[in-house]
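K.L.:
Next comes the sequence, and after it the predicted model I'd like to discuss.
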Amino acid sequence: MPEGDVVFLAAERLRAALVGETLTRSDFRVPRYATVDLRGQVVGSVASYGKHLFVRTETVSIHTHLKMEGSWRVFHCGQRWTKPRVTARLVLGTAEVEAVGFDLGLVEVLRRADEHTVIDHLGPDLLGPGWDPAVAADLLARQPELPIGSALLDQRNLAGIGNIYRSEVCYLRKVHPARPVAEVGDLLALVNEAHRVLYRAAHQPPWRPLVYGRARRSCQRCGATIRVDLLGESAPRGDQVSRRERGIYYCPKCQVIPE
């Protein structure tokens, strides 16, 4: 699943292409909004919050979520699309460009006043201007028995982190992902690490993971063999655990649960 850095960068691309421009085309390829016509409206802003993205005109907020396979791409008018046209779920066009959302997991049109309802339940946005590590640490601490690997994935604690970055953050902090939140110790340092990793990925690409996707390879710190497990049970297919199963990568030597 695309994580907060991918959505942040998508918002930047859409912002550069659409903000201040008048829509000449709005093609919603989802039944509920098939008749919505935003032609003539000016795009006022584009923003991301965690894994959520908003394109705002003067009257509505177009809310999208990439889910597992979604992506946003921008093309010059007349340019050939680089993905099958049948996978497009939303097209926003101006006199010069077409912004196309492919395989979007969620598309909805909200009143501007209602936009907050889809993010009110989320924790602080790791890449947002209102990022507050103290709030994120406090939210994590409210589930002391939960494995930290699961708590980091809960968007109600901090928004934008997914399987890649929870693996990386636990590795960098030398915390076993199955360790209960109450036993992690310095939660503030951990959430600050999460912010640092995502910020670097969003602002200094390309970024290469240290542990994610490296099952059966050597740990860069100690040389032990990296593993990928489901929390609480060994993954039977080694590094073939699907992303839907959310296998988490870790070093069994560097990240040990104290007895």
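P.N.:
Noted; the coordinates are in hand. Residues are numbered from 1 along each chain as shown.
K.L.:
CA only for contacts and neighbour counts going forward, please
P.N.:
OK.
K.L.:
Can you tell me the SS state at residue 175?
P.N.:
Going by DSSP: H, G, I helix; E, B strand; the rest coil, the secondary structure assigned to residue 175 is coil.
K.L.:
Which strand or helix spans the residue nearest to it when sequence neighbours are not counted?
P.N.:
Closest residue in space to residue 175, ignoring its immediate chain neighbours: residue 255 at 5.1 Å, by CA to CA, 6 or more residues apart in numbering. Using DSSP states H and E, residue 255 sits in no helix or strand.
K.L.:
Now do the contacts for residue 255.
P.N.:
170-171, 174-176 (CA atoms under 8 Å, 6 or more residues apart in numbering).
K.L.:
rerun at 7 Å
P.N.:
171, 174-176 (CA atoms under 7 Å, 6 or more residues apart in numbering).
K.L.:
for these, which one is nearest residue 100?
P.N.:
Nearest to residue 100 among these, counting by CA to CA, is residue 171 at 35.9 Å.
K.L.:
Just confirm the closest one contacts residue 250, I think it does.
P.N.:
Yes. The criterion here is CA atoms under 7 Å, and residue 171 meets it with residue 250 at 6.1 Å.
K.L.:
more neighbours, the two?
P.N.:
residue 250 (30 against 21; other CA atoms under 10 Å).
K.L.:
In contact with the more buried one, which residues?
P.N.:
Residue 250 is in contact with 167, 171, 211, 226-228, counting by CA under 7 Å, 6+ apart.
K.L.:
ok, and here's another one to check against it:
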Amino acid sequence: MPEGDTVFRTAERLRLVLAGKTLTRSDFRVPRYATADLVGERVDEVGSYGKHLFIRTGRVSIHTHLKMEGEWRVFPCGQRWTKPRVTARLVLATDEVEAVGFALGKVQLLARAEEHTVIDHLGPDLLGPNWDAAEALRRLERYPARAIGLALLDQRNLAGIGNIYRSEICFLRRVHPETPVADIPDLPALVEESHRVLGKAAHQPPWRPMVYGRTRRPCPRCGTAIASQLLGEDDPADRITQRERGIYFCPRCQPAPA
């Protein structure tokens, strides 16, 4: 699943080609908004919050979420798309370009005043201008017995971390992902590590994982073979998500909690 850094860079890319431009065509390929027409609307700005992306005009906010496979691509008008047309869920065109959202997990058209309703429940945005480390810490501490690997993935605590970065952050702090929040030696430092890692990934790509996806390969610190296992909530109805939640760690640098 694309994480906060990917969404942040996507917003930057769309901002360059859409902000200040007037829409000459809009094509919502989702039943709920099939008749929506934004022709003539001027795009004021494009922004992100965690894994959520917003394209704002004077009247509305177009909210999209990439979920597992979503992606935005930009094409000069008239150029052939490089992904199957059947997967396009939203097209926004100006005189110069077509911005196409493929396989988007969520598409919503909101009044500007209602935009907050889709992010009010989220924790502080790790890549936002108003990042609040104290609030993120407070939210993590509400559930002291929860495994830190699950707590980092919960967008209600910190917005933007996905499966890749929770493994990387725990590795950098030498913390096993199953360690309860209350047993983290320096939780404020882990929160700041999260902010640093996401910031570096967003502003200085590409990010090269040290442990994620490197099962049985040597740890970059001690040479021990990297291990992986599933870590998720105990919910039988969540089996598909469980498969996507493999964590990676060094058994030596990150010993399991007692």
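P.N.:
Yes, it's here. What you see is a predicted model, and the numbers here were worked out from it, not measured in a lab.
K.L.:
TM between them?
P.N.:
Here the TM-score for the pair of chains, by TM-score structural alignment, normalised by the length of the second structure, is 0.95; 252 aligned residues with a CA RMSD of 1.5 Å.
K.L.:
Give the residues shared as contacts by residue 171 and residue 250 of the first structure.
P.N.:
Common neighbours of residue 171 of the first structure and residue 250 are not found (criterion: CA under 7 Å, 6+ apart).
K.L.:
what's the burial count for the closest residue to residue 122 of the second structure other than its chain neighbours?
P.N.:
Using CA to CA, 6+ apart and skipping residues adjacent in sequence, the residue nearest residue 122 of the second structure is residue 156, 4.2 Å away. For residue 156 of the second structure, the count of nearby residues is 18 (other CA under 10 Å).
K.L.:
now do residue 133 of the first structure
P.N.:
Considering only other CA under 10 Å, residue 133 of the first structure is surrounded by 22 other residues.
K.L.:
doesn't residue 188 make contact with it?
P.N.:
Yes. The criterion here is CA under 7 Å, and residue 133 of the first structure meets it with residue 188 at 6.4 Å.
K.L.:
Please enumerate the helices of the stretch 101-250 of the second structure.
P.N.:
Counting by DSSP state H, counting those that start in this stretch, residue ranges of the helices within the stretch 101-250 of the second structure are 133-141, 148-153, 163-172, 187-203, 239-243.
K.L.:
looking at the ones you listed, which is closest to residue 78 of the second structure?
P.N.:
Closest among those, using CA to CA: helix 187-203, at 30.6 Å.
K.L.:
Where does the closest one end up in the first structure?
P.N.:
Under TM-score structural alignment, the counterpart of helix 187-203 of the second structure in the first structure spans residues 187-203.
K.L.:
about what we covered before: list the residues that contact the residue nearest to residue 122 of the second structure.
P.N.:
Residue 156 of the second structure touches 121-123, counting by CA under 7 Å, 6+ apart.
K.L.:
Dump those residues into a markdown table; add neighbour count and distance to residue 220 of the second structure as well.
P.N.:
Formatted as a markdown table, the contacts of residue 156 of the second structure follow (neighbours: other CA atoms under 10 Å; distance: CA to CA, whole Å):
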| residue | neighbour count | distance to residue 220 of the second structure |
| --- | --- | --- |
| 121 | 12 | 37 |
| 122 | 16 | 34 |
| 123 | 25 | 32 |
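K.L.:
In a markdown table, list those along with distance to residue 101 of the second structure.
P.N.:
Formatted as a markdown table, the contacts of residue 156 of the second structure follow (distance: CA to CA, whole Å):
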| residue | distance to residue 101 of the second structure |
| --- | --- |
| 121 | 25 |
| 122 | 23 |
| 123 | 26 |
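K.L.:
Tell me the one of those nearest residue 161 of the second structure?
P.N.:
So of the contacts of residue 156 of the second structure, ranked by how close each gets to residue 161 of the second structure (CA to CA), first place is residue 123, at 10.9 Å.
K.L.:
From residue 181 of the second structure, how far out is that closest one?
P.N.:
16 Å (CA to CA, to the nearest Å).
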